[in-house]
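In: below are the sequence and a predicted model for it; my questions follow.
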Amino acid sequence: MRHYIAVIHKDSDSSYGVHFPDVPGCFSAGDTLDEAIRNAGEALRFFAENSEPMPVPRSLEEIRADPQVGQDIGLGCTFAAIPFFLDAHRTVRANLTMDAALLEAIDVTAKARGQTRSGFLASIARKEIFE
């Protein structure tokens, strides 16, 4: 899994804005910092699914040394590493070990939500990775 560095900025009269120096044209926003970061991950995935291959991400140090980003630093922006991967569109079997009562609770919850155990666990993992 790769991480892309997001530059996050906020003017006093606006929402949080997000852009990616390594992915020109990919941007996002949110009313709160948490929402902006969550939306940034979705923006990366949407951009990747609808464009050319994604560029190789640079490190935070390389981003901070970029003269164009230097202007943003002067404006009081902050940075966030946004995890990124695209679905492989294939499934693999995995053997997991956990407490029997926890597995039973997972199965009950998944069934109540109309999901399979695998689908439920995958949705929880995505939430934990991207939020």
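Out: All right, it came through fine.

In: from here on, just use CA atoms for contacts and neighbour counts.
Out: Will do.

In: what is the burial count for the spatially closest residue to E35 that is not a sequence neighbour?
Out: Leaving aside its chain neighbours, E35 sits nearest to A29 (7.7 Å; criterion: C-alpha to C-alpha, 6 or more residues apart in numbering). Per other C-alpha atoms under 10 Å, the neighbour tally for A29 reads 22.

In: please compare the first structure with the one that follows:
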Amino acid sequence: MLYPAFIEVDTDGSTSGWFPDVSDCYFAGDTLEEAWEDAKSAIEVHFELLTQNESELPTARTM
């Protein structure tokens, strides 16, 4: 399943973002590439924790 992400790039090139369909899942990096790697890691860890806690995984919106 694919989850959309919002990404903001600051004037210094640093990047941060979040997944609107996944509560409390954020990512950041000094570059867009670093932020993208952090995003993949953040959502993976977030879903692992939800699974461990037997919580329901969020539904991704259709695009």
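Out: Structure received. Not measured: the values here are computed from a predicted model.

In: got the contact list for the residue nearest to E35 of the first structure?
Out: By C-alpha atoms under 8 Å, 6 or more residues apart in numbering, the residues touching A29 of the first structure are 15-18, 35-36, 39-40.

In: what about it, distance to L103 of the first structure?
Out: 37 Å (C-alpha to C-alpha, to the nearest Å).

In: can you pull out the helices in the second structure?
Out: 32-52 (DSSP state H).

In: quick one: the most centrally placed residue in the first structure and A105 of the first structure, what's the gap?
Out: Compute the mean C-alpha point of the first structure, and by C-alpha atoms, centre = their mean the closest residue is G41, 2.9 Å away. From G41 of the first structure across to A105 of the first structure, the span is 29 Å (C-alpha to C-alpha).

In: how about P57 of the first structure?
Out: Taking C-alpha to C-alpha as the measure, P57 of the first structure falls 39 Å from A105 of the first structure.
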